[in-house]
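Novice: Here is the input, now give the coordinates:
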Amino acid sequence: MKWQKILNEIRQEIQPELGNGKVANYIPALSEADPKAFGMAVVTTDGEIFTAGNATEPFSIQSISKVLTLTLALGFENENLFERVGREPSGSAFNSIVQLEQEGGIPRNPFINAGAIVVTDTIITHCNRQSGADLILDLARKLSCSGRVRVDDEVARSEALWGNRNRSLAYFMKSFGVLKNDPEEVLQAYFCQCALEMTCTELARAGLYLANDGVDPVSGEQVATHAHVNRINALMMTCGHYDMSGDFAFHVGLPGKSGVGGGILAIVPGVCAVAVWSPALNKAGNSLAGTLALELFSEKTSLNLF
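Specialist: As a prediction, this is how the structure comes out:
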């Protein structure tokens, strides 16, 4: 596969789309991103790295962090996790409280905000003396092989300052007994995980275990079990792009998870992990140019799973 040639072609073809859409502004710290920025990275299961554009520029991964926290939580609780969080697409906004009330405080899936807060709650339960935020950061650094990965304190403060809807979700679930720990402790870890800052290259490297049956193909370390990787990739395919997850599966055909910082992580099982970043979002909160770039990637490589 001529990976570099393909990435160069995508970067060229995507140029007219850069700047279309809107940068997330409900978290003020995210609104400063350049809407025309674009980066893309491919890391293969052979450990080769290919990049295009702003692939080494750090950005806020936001909800993509939910893939890492789900990996940790499944390691702690296995299938028992799904007693408190579902596995179905929501069809509602990622921060909706209406559906949560109708369903007894059980979130539809781990990738909407309520579900991710439950996942973070699970991590808090098992992290012993280490803080939940530090445990998540340590995993991100280990998987990306980068000590540069950090929590952006400005973004984390902005998340906390403007996070009243997430607070409502947490306390609402606490009232149903779904949340086990102090909501404020859980929220603090959740805001920090959403403020993780990574580059496309680091993000693709961090997701490589999902393309290799749970084993980091470079280090040989078992990060997750075969069963857990199947669960995570399935949820990424069906629930990874808010209420446009079906559209992403239709056009791209790969498991993926987006974030409102403009990043998307996509997985090609047995082949590679791909990360793309472009901050301007479509109406569902997914990177507009990033989604189109992954559609081009899928077409040019014929790696669409369908």
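Novice: contacts and neighbour counts: CA atoms only from here.
Specialist: Noted.
Novice: Tell me which residue lies farthest from the centre of this structure.
Specialist: Outermost residue of the chain with respect to the C-alpha centroid, by Cα atoms, centre = their mean, is Ser175; its distance is 27.4 Å.
Novice: this one next, for a side-by-side:
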Amino acid sequence: MKEMQKEILSYLEKIIEEEKRLARKGEIPDYIEEVDNNDHGAVTVSLTSIDGTTVRAGDYEGRFSLQSISKLFPLALALMDHGSEEVFKYTGKAPTGNVYHSLIQMEMQEREKPLNPMVNSGAIVMCGLMKGENADKKVDRILALARDLTGNQELTYNEKVYEAEDQDLNRSLFYYNRHNGYIKGEFEDVMPVYWKMTAIEVTIEELSNMAAVIANHGVCVHSGKQIITKDVVTTLKAFMITCGMYDESGSFALEVGIPAKSGVSGSIVAAIPGKLGIGVMGPDLNKYSNSIAGIRMLKKISDKWKLSIFSEDRSS
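Specialist: Here you go, the predicted model:
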């Protein structure tokens, strides 16, 4: 096992050095660069297997906000609270060809509900749908889930990032969905939940721990605790592969073939069912708002060990 870990670490360090040279080819969103991870060269990766072993490489000590990766939390909680039949009365299940904060696709649909829970509008609806008396109670539930998934019981959100998340476009998505009947709650009971969850900060190892739980059918690889029910994990993985990489999801599924969810901090969480969880980080983003270095690292890892869920020759 130790020899295998050395081999994996050696390969991860190799691809980290390769990607560091390309790490400044994209852009960092202004508000992220001001208050969160602003180091263009902070490329890092962590792998956590379902036996609990972690191998990491790169700049792995820093913390960064989850951003859209956190959309998995209210979806999981809403599904466990209400069941899929009820949840999908409020959001669709289809990928989108538009940007993650778009209004236009809802306007073009007959029923005008969000296309899926991985775009901003759908995640905001999930924040309204999940159980909780008010925003504080809902945030507590999301933090509890995030802490169990990552293994860090002190995990919290970055106050400066939270304040920077308060943007007009997401406000308009809230009111548009409430106008159409997909959100029942008041603004102050929903939007702070969305903004705070996107500001939750993790390390790269905590991100791969989270991915490993999803890979392990909802069971924590360290404690053996069932954190998310198996049926909900199945739904999460389906959305990750079809919608998790914004409007780049189709090409990512074809080229990498791993269920994944990205965030505009440059982080990506990826889960190979029954095998391992991966966290990657590279702040510079491409035109789809996905990490340039992160996608390249995941492709190299997938190709190296034949991890695509669509491959007929997957490594054991």
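Novice: Now the TM-score, please.
Specialist: Once superposed, the chains reach a TM-score of 0.94 (TM-score structural alignment, normalised by the length of structure 1), with 302 aligned residues with a Cα RMSD of 1.6 Å.
Novice: show me what contacts Ala29 of structure 1?
Specialist: For Ala29 of structure 1, the contacting residues are Glu154, Val155, Ser158, by Cα atoms under 8 Å, 6 or more residues apart in numbering.
Novice: Aligned counterpart of the residue farthest from the centre of structure 1 in structure 2, please.
Specialist: With TM-score structural alignment as the criterion, Ser175 of structure 1 lines up with His179 in structure 2.
Novice: do Gly39 of structure 1 as well
Specialist: Matched to structure 2 by TM-score structural alignment, Gly39 of structure 1 sits across from Thr44.
Novice: same check, this time on Thr71 of structure 1
Specialist: Checking TM-score structural alignment: Thr71 of structure 1 goes with Ala76.
Novice: And its match, how far from Gly218 of structure 2?
Specialist: Separation of Ala76 of structure 2 from Gly218 of structure 2 (Cα to Cα, to the nearest Å): 11 Å.
Novice: shared neighbours of these two, which are they?
Specialist: Ile228, Val233.
Novice: Count the neighbours of Glu3 of structure 2 for me.
Specialist: 8 (other Cα atoms under 10 Å).
Novice: hmm, I was thinking of Asn128 of structure 1
Specialist: Close neighbours of Asn128 of structure 1, defined as other Cα under 10 Å, add up to 9.
Novice: a helix runs through it, doesn't it?
Specialist: No: read with DSSP: H, G, I helix; E, B strand; the rest coil, Asn128 of structure 1 is coil and lies in no helix.
Novice: Show me the helices in the stretch 51-200 of structure 2, by range?
Specialist: Ranges of helices in the stretch 51-200 of structure 2, per DSSP state H, counting those that start in this stretch, are 72-82, 84-87, 104-108, 120-129, 135-150, 159-164, 168-179, 187-198.
Novice: mind checking which of those helices is nearest Glu255 of structure 2?
Specialist: Ranking the helices of the stretch 51-200 of structure 2 by proximity to Glu255 of structure 2 (Cα to Cα) places helix 72-82 first, at 22.7 Å.
Novice: Relative to structure 1, and after superposing, what's the average distance for that closest one?
Specialist: Superposing on structure 1 and averaging over aligned pairs (mean Cα distance after the TM-score superposition for structure 1), helix 72-82 of structure 2 comes out at 1.4 Å.
Novice: List the buried residues for that helix?
Specialist: Of all the residues in helix 72-82 of structure 2, those buried under the rule 16 or more other Cα atoms under 10 Å are Leu72, Phe73, Pro74, Leu75, Ala76, Leu77, Ala78, Leu79, Met80.
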